[in-house]
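S.K.: Sharing a model that was predicted from the sequence below.
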Amino acid sequence: MVEAKKMSGNIYFKNIRRTIFQSMGRYIAIFAIIALGVGFFAGVKNTKGSMMLTCNEYVNRYNMYDFRIVSTYGFTEEDVSAVSDVEQVSEAEGSVTADFFSEDRIGNSIIIRAHSITDKVNKVDLLKGRMPESDDECVADSHFFRESDIGKTLEVTSENSKQTSDALTYKEYKIVGIVNSPYYMMKTDRGTTSLGDGKIEAYVYMPAKGFTSQYFTELFAVSEKQGFVFSDEYYSNIAKTEDAVINAAESMASKRYQQAVDEAQLEIDEGQQEIDEGRQRLKEEKNSVYGQLNSAKNTLDEQSSQMNSSREQINSQKDSLNSQKQQVVSAIAEVKQQIESLDPQAPAETEETLKTQLLQLEENLSQIEGGLEEVSEGEKKLDLAEGQIKNGYSDYYSNKSKAERSFASAEAELSNGQTEINKAKEDLENFEKPEIFVQDREDNLGFGSFESNADIVDSIAKIFPVFFFLIAALVCSTTMSRMIDEERTQIGALSALGYTPGRIMLKYMIYSGSAAILGCAVGFFAGSKYFPSFIWKAYGMMFGFAPLEFYFNWKLALVSLAVSLLCSTGTTYLACRGQLKHMPAEILRPKAPKAGKRIFLERVRFIWKHMKFLHKVSARNIFRYKKRMIMMILGIGGCTSLVLAGFGINDSVAGIADHQYSEIEKYHMTVAFEQSGEDLKKRFEDEYGKELSNAALLQQTSVNAKGPDANKSCSLMISDDRDILKAVNFTEDGKKISYPGKGEALINNKLAEMLGVKAGDTIELNYDDTKTATLKVAGIYKNYVSNYIYINEETYQQDMGKAYEPSVLFVSFKDGIDIHNISESINEFDGVIGISINEDAKSRVDDMMVSLNYIIILVIGCAGALAFIVLFNLGNINITEREREIATIEVLGFYPRETGSYVFRENFILVLLGIAAGLPSGFALHKFIMSRIVVDAVSFNEVIEPVSFGLTVVVVLGFAFIVDVILRQKLKRINMAEALKSAE
């Protein structure tokens, strides 16, 4: 008995194996459709897991910060230690940053952000070269610099201000390596700066001694407890750590604030004391100097008075002597005359008396002249003394003047010092407390956008797999129903031999279940490996920080297996149950053919009566087997939808560069100048007026725009030049939009969508790290590449408190001008530091969009596989179940070509119906996919060109043709004699 059961079991399983090998086409069809469905489901679903795992491994490997802390005071080692000592913090490290102007490979001015190399947090990923060994070496951004740049130097150009240059220790830095950094996970965004146009092109990392700063400009901290990136556990742990980090940072900031206040007050007190002491010293010195000067002047005055008195005495004496001398001379003359006129006969005594008088007078004259000589000597002495007194007065006035100047200078210095002290006191009263800004990973543009991009892929996984599994269930149901119908006699025989319904049913469930299990296994592993690779390549234009880590979700594998078995064994069970509810005798008899019914077309007499007989048969057969018809239409419709969506993605992506640089940005070139000024345009027009058709002057910088839904980096364009309306086309839905007024901003549609704002709402602009401005959205204009905010000069100066310094021209040239040739001339124009040609930008955008071809290939490839499986399986079933009919018409004399046309005409009609159903759904599917493919810097056109509809039809008909060619070979292999044998 046991031996008989064993033999029976062997025969049973041998029968199953024989069934599989004899109907391998059906088996492979079930295997393939399950593999395709599971592969698509698991692949797209695991893509998010793979992206998340890649991100998690990357940020953990290089210890990306959990918190970035910025203070208006900067940080010291003491601040870093204070944050590091927080219990919930595992690592804390300070970093120095500085932005500076340099030049790219072709000499255009660029802005580079320099970071100090950190050892614990935000470690760099060295790709090529080596790390810096001296303070004047650096490693550079892999997405801007190439391996060939290793060994070259970055120059801190003369365009930098003294403050910028002083922030860096050297004027040149040698590139010794190429790196990635967890701080910059996106390829396209390097942040904003207050320099130049505000756009940072690249970053470098260098030793801390490459900077002159004595303080850290930012502080990074890593939480002790984290968790898988973007998980609830991670956010919960970070939230617990954040308060402690903020408290530590604010505590240190308050301490430093009080310390700074105390130091400032001490300096003020010491300064005031010095000034008070200086005033006292000046007063004493004044008293001393002026006392000495007054004493000297009094002495000179006394001496001068004495000299005047002496002068009067001498003059009086001189006058007296001169008078006496005159009298004596006169007397002498008179006596001499008397002597000469004396009568000779006069007595001798008279002459003698006169001579005695003369002698006496002459002696008196001699005495008088001696007195006059003495007076003359006295005058000389008086003249000398008066000269000395005069010199004394001159020295007095000179010394007094010097003293007055010296005292005035000292008083001015003291007054200036007092003014400075008063200013310092006022500043101290208005001394603001330090502001602490704590950012987490979500505020990092690259990290923050990574999850949303991964969610895009995950959202696609919620729609597509349902469609594939529905087709899989229909394929399995049709395949197994037909197989069970074909083996109806065998089922009846097994039932008559005593096999239970469950035992009989198990055979077919093993058949479909094994195909499903194999398909699920192959599809799961292949899809989990290759689908994420394709999608990661597509996202490579945004994220390229690490190779993809493959993630296998075993729970998802079990779900996939369960769904696969449900699609296969579930439909098998339903098909078998309907067959096994009959008695064995009834099952052993062939099943009556399905009754034909009148179809709607027969009621349209005008058409029906003009149709050929075989065409009428085909029409009846199409509606006779409704299950097969529905499955064919759904399968081909789905294939059509996918193909059209694929071509639509290509249309939406391929055309944006043309639209951007011909319809929106209508200028040909952007010219940046070293110096700003509103005379730039006039000078440029004077030089190139013959070639120009338009030039618009503006200032360009970068800001972070914040709305209800997001915070995004974008370019801020400031202009009052009306020619800006000729350079840029501000329209939405074909309608012109007015340029914004004061306090208003004009933003592009992509930015508005990301921020979650509409016209009339407000947005907040963050600039210069800590400043903000709130503006009203005056309008939203259509734009495809990059994000822009346009404002006028008044808004920039009053609402943002910045000086309007235009240094950029949007330039358009007349037709026939060679843009690249004239750019060489413009590059030599005085003050030009950079030129950007729109045609070159268009080429770069086109190259970037090529990455999305991977998604297009993926979609069209899946569509082709789906179409092939559905067409092949249904065509194979159609031929198998109609072998007697096919053999009959061949016996009746139909040629092979006519037989093929008769058999496949139904397939062709159903393909056309499927295409008709698939085109509208493909249009909707395209819109859905484009709404999920989000690139921050790009707004897609969301258009399907008319030619794509034609290509879709051609592709689907091509798949149908291939299946037709393959299945015609099966028609040739039908044995007419065997097919026409009676089943009874």
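M.R.: Yes, it's here.

S.K.: CA only for contacts and neighbour counts going forward, please
M.R.: Will do.

S.K.: Are we agreed that Met717 is in a strand?
M.R.: Yes - under DSSP: H, G, I helix; E, B strand; the rest coil, Met717 falls within a strand.

S.K.: got a list of what it touches?
M.R.: Leu698, Gln699, Gln700, Thr701, Tyr788, Ile789, Tyr790, Ile791 (Cα atoms under 8 Å, 6 or more residues apart in numbering).

S.K.: what about versus this one:
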Amino acid sequence: MKPMTKNMWRDIGHSKGRFIAIILIILLGVLIFVGIKAAGPSLNDSADKTVKDAKLSDVQAYSTTGFTQKDRRLADKVAGAKAELVKFKDVVGGKDQSAVALYGYSKSAKYNKLSLRSGHMPTNSREIVLDELAKENDGYKLGQTYTFSKSANLKHRTYKIVGFADSPMYIDDSTRGSADVGDGTVRYFAYIPQAQMNLKVATMMDVGFSKLQKKSTFSDSYSDAVNRKVTALKREFKSRAKSRTRALLGNSITQLDQQLAKISAAKKQLQAAGQQGGSAADLAGQQNVTLNKEAAKLKTAKTKALAAGETTYTWQDRNDLTGFQAYGESSDRIAAIANVFPVFFFLIAALITFTTITRMVEEARSQIGTFKALGYAKWAIAKNYLAYALTAGLIGTVLGAVIGNTTLPRIVLALYKTYIPLKWVVKFQWGDIGWALLFSMIATVGAAAYVVWRELTEGPAALMRPRSPKSAKRILLERITPLWNRLSFNRKVSYRNLFRFKSRMLMTIIGIAGGTALILTGFGIQDSIAASGSKQYNDIIHYQATVRLRTAGHEDKADQILNNNDQYHSHTDVAANVGDLKANGHQVNDVNIYAPESVSQFKRYVTVRSASTGKSLNLPKNGVVLTEKTADLLHVKVGDKISVTTTDNKQGKAKVTGITENYMGHFMYLSRSSYKQLLNETPTMNTLLVQLNKQTDKQRKSLAHKLINHGGVMGTSYVKDQQTTVTTMSGSLKPVVAIFILLSGILSFVVLYNLTNINVSERIRELSTIKVLGFYDKEVTMYIVRENIVLTIAGIIVGYGVGELLTGYIMQQAATAQVIFPLTIHPTGFVVATILMVVFTAIVMFVTHKRLQRIDMIGALSSNE
């Protein structure tokens, strides 16, 4: 082994603590950087593999009049399409008469294959497979009998439970969507043999595209490709709706028209008879009344037939499936956090590593001078320290990359318990690993190269002598004479030393501030996500339920049910619609449009206040008020105009008169007069915003059930359910945040220990001197501790500010198209961050005290010359 190589290994052996500290700091930085950056892609890849293995269809279509084989062949005309017909309907069943999404099972089905948790698929006509949620939440077991209500209209009402399964159409176990039966909320799905469903035609059509299977479900390219396919399908089915309607209603409408024509002819004859006067006229009048009643009945029947028989299609893709968008947004939030938090974390680690390597080389001045005096070339000398730095950097990077990439994504996947079991896919993120390696090499090899070449510019004689110590200067505190004179000698020395070594002071403050900020950010992420729901449903929304009427303006039955309910408080009527808004080349879809019957009452149910000033906003007679996120996505401000297109194809333009505070969803508020001007129709009150007293889950379910079955209501949506969704969203990030806080704490401790260790090593002669002069061990320790206490306090205070800025930036990046996360950090975060940093400082000071007790004063004070 060459002398220089031997020297490097001796250096590592003599400074094991520093070498290990460098490895640990790099390891932690790379681990969190690579690990968290890999979590988002792993979530997406795992969900993508799960749904692809289950053959989840790319597009799902629903028809009010069903699909025939002609429809399937029409869909197959789109390039690459393969369509499949399915019988589906929402029914009521089970011991609690719950709303159930019922599907017809077919062995030959190619799409949306179930993943069995237990049991088997139906093998005869009287068997049923239930959602795993039915087992977990409602206690159903294999072998039990399951009974549907009569309204389900099935060939049999009772079936034997033979299996429990998961479906790729329902990846989020916290929700199964809504329905217009039962209590309005689907509890679970079920599959029975397709022949058992009394449906003449299929009600659902699944469409898959072979080329799309090569794309990731959550990628932009997949989304764009699916949108193009949906557009192509709509184009193929553009004229199909009319022909389907004519085919279904042709005979019945013709018969009704014929009967109406006969009545019309009879009325003309009676009119002629009535002109004769006398008893004939009286008889004609009576018969005419009867004919008018018959004509009215026939017209009503014709209107109902047209309404029931009119064919309309609903098209959706994977992103429209229940829970699918929430999952994508959840992984996007982690990806957004990963673009900021780990980078800041890694920068702190790299900065401290740079300082450590710099100090190490500067301490070896005399050794470098000796090598230079012995005739070694600059490169030969530099290689010694570059190899040292390279070894530490590579070990830290490799260990951090492997541990981070293989463990953190799996921990995150394991803790995503609100979703169906996913098939884990964790790939090495080579791009992120490459960036981590680059930054690690800059922090280690780069630091060593910079300092070594700087030292090598000096001559051997200068290098073999210790660098002249910095002279003390008067500090600002000294100019405050009354205060300075009251300080002890030890305190004066400590405060002078703080400003004497400015780079050391700066690095310690940065290290402590960085650790504090990272811990605080961990708490801030969780608090801010939770705050979006808290602010929305406490500060903005003041109603507990939304009730949608079947027929606008007919709320008598619903009123009666509500008034007889003990939890009912009050309600207000609104004309509710859904539309797409456009402005400045941007578009926001599915915006909730509310036009209240009474503006004054509406203010008790929804707070409408300026997002910028916080002042209350009035709904204008001409114009609209948009919520903050909606206006932001449209790039509009007060005074700009927007275009509105409702789901029933009503169009208009309106001026934005206000932008209101809002945290979840898209809303547009306007007065009745504005609604009429905008859409050229009088608004009809079709929705009730209901205030309720505290209810149990059972009471909410009971009220919704009564309203749907007896109150002329299409559905009831509870704010409590939306709050639960937000809570679930926040809870899913808790494990990730806990990992952040844990690793931030470890990094903070290692950084603090390393900086204190450097501080002691640099001043060993100084500390030995005051110990020789008779200072006690505690006094020698306090010589260092006083500086650390001041720097810790300063670092914590700076960390508070940096933590808030970092949290705010992360939450801005994590915001979705539907949600705004307000910057929120509860006092708990500040308290925990402070306590942790104080505890770390105390531990480091204790270790330092023990070390200072064992100082070799003679060796430290011996001359280097």
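M.R.: Ah, there it is. All of these numbers come straight from a predicted model, not from anything done at the bench.

S.K.: circling back to that earlier point, just name the closest of the contacts of Met717 of structure 1 to Asp818 of structure 1, please.
M.R.: Closest approach between those and Asp818 of structure 1, by Cα to Cα: Leu698, at 24.2 Å.

S.K.: so that closest one makes contact with Val808?
M.R.: Yes - using Cα atoms under 8 Å as the test, Leu698 of structure 1 is close enough to Val808 to be in contact (5.4 Å).

S.K.: Neighbour count: these two, which is higher?
M.R.: Shown here are Leu698 of structure 1 and Val808; by other Cα atoms under 10 Å, Val808 has more neighbours (29 against 25).

S.K.: Check whether that one really touches Glu674, as I assumed.
M.R.: No - judged on Cα under 8 Å, Val808 of structure 1 makes no contact with Glu674 at a distance of 9.3 Å.

S.K.: residue at max distance from the center of structure 2?
M.R.: Among residues of structure 2, the one most distant from the C-alpha centroid is Gly278; the distance is 81.4 Å, by Cα atoms, centre = their mean.

S.K.: What's the match for that one in structure 1?
M.R.: When structure 1 is aligned by TM-score structural alignment, Gly278 of structure 2 is left unaligned.

S.K.: quick one: Ala101 of structure 2 is in a strand?
M.R.: Yes - using three-state DSSP, the assignment for Ala101 of structure 2 is a strand.

S.K.: Quick one: map it onto structure 1.
M.R.: Aligned counterpart of Ala101 of structure 2 in structure 1: Arg113 (TM-score structural alignment).

S.K.: isn't that match right next to Met206, touching?
M.R.: No - counting by Cα under 8 Å, Arg113 of structure 1 stays clear of Met206, with 10.7 Å between them.

S.K.: check which helix or strand covers the residue nearest the centre of structure 2.
M.R.: Central residue of structure 2 (Cα atoms, centre = their mean): Ser330, 3.1 Å from the mean position. Per DSSP states H and E, Ser330 of structure 2 falls inside helix 324-338.

S.K.: helices and strands around that helix, which ones?
M.R.: helix 16-53, helix 777-814 (3 or more Cα pairs under 8 Å, 6 or more residues apart in numbering; DSSP states H and E).

S.K.: can you redo the ones you listed as JSON lines with mean neighbour count and distance to Asp432 of structure 2?
M.R.: Below are those laid out as JSON lines (neighbours: other Cα atoms under 10 Å; distance: least, Cα to Cα, whole Å):
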{"stretch": "helix 16-53", "mean neighbour count": "24", "distance to Asp432 of structure 2": "6"}
{"stretch": "helix 777-814", "mean neighbour count": "20", "distance to Asp432 of structure 2": "19"}
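
S.K.: Dump the ones you listed into TSV; add distance to Thr175 of structure 2 as well.
M.R.: Converted to TSV, these look like this (distance: least, Cα to Cα, whole Å):
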stretch	distance to Thr175 of structure 2
helix 16-53	17
helix 777-814	23
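
S.K.: what about Ala833 of structure 2, how many neighbours?
M.R.: 26.

S.K.: In which helix or strand does it reside?
M.R.: Going by DSSP H and E, Ala833 of structure 2 is part of helix 827-853.

S.K.: Distance from the longest helix seen in structure 2 to the middle of the chain?
M.R.: Assignment by DSSP state H gives helix 719-762 as the longest helix of structure 2. Its chain's C-alpha centre and that of helix 719-762 of structure 2 lie 18 Å apart, by Cα atoms, centre = their mean, to the nearest Å.

S.K.: now swap in stretch 154-166 of structure 2 and tell me
M.R.: Here the centre of mass of C-alpha atoms in stretch 154-166 of structure 2, compared against the chain's by Cα atoms, centre = their mean, lies 35 Å away.

S.K.: related to what we said a few turns ago, superposed on structure 1, what's the mean shift for the longest helix of structure 2?
M.R.: Superposed on structure 1, helix 719-762 of structure 2 shows a mean distance to its aligned partners of 3.2 Å (mean Cα distance after the TM-score superposition for structure 1).

S.K.: Provide the aligned range in structure 1 for the helix or strand following that helix.
M.R.: Toward the C-terminal end, the helix or strand that comes next after helix 719-762 of structure 2 (DSSP H and E) is helix 764-772. Aligned by TM-score structural alignment, helix 764-772 of structure 2 falls on residues 883-891 of structure 1.

S.K.: Mind listing what's buried along that stretch?
M.R.: Neighbour-count burial for stretch 883-891 of structure 1 flags Glu883, Arg884, Ile886, Ala887, Thr888, Ile889 (criterion: 16 or more other Cα atoms under 10 Å).

S.K.: check contacts around the closest residue to the last one other than its chain neighbours.
M.R.: Setting aside the residues directly before and after it, Ile889 of structure 1 is nearest to Thr899 in space (Cα to Cα, 6 or more residues apart in numbering), at 7.3 Å. Residues counted as contacts of Thr899 of structure 1 (Cα under 8 Å, 6+ apart) are Ile886, Ile889, Glu890.

S.K.: Considering these, which are maintained in structure 2?
M.R.: Mapped onto structure 2 and checked by both residues aligned by TM-score structural alignment, their matches' Cα atoms under 8 Å, the contacts of Thr899 of structure 1 keep the contacts Ile886, Ile889, Glu890.

S.K.: just these now: which is nearest Tyr235 of structure 1?
M.R.: Nearest to Tyr235 of structure 1, judged by Cα to Cα, of the kept ones among the contacts of Thr899 of structure 1 is Ile886 at 67.2 Å.

S.K.: Roughly how far does that closest one sit from Asn907 of structure 1?
M.R.: For Ile886 of structure 1, the distance to Asn907 of structure 1 (Cα to Cα, to the nearest Å) stands at 15 Å.
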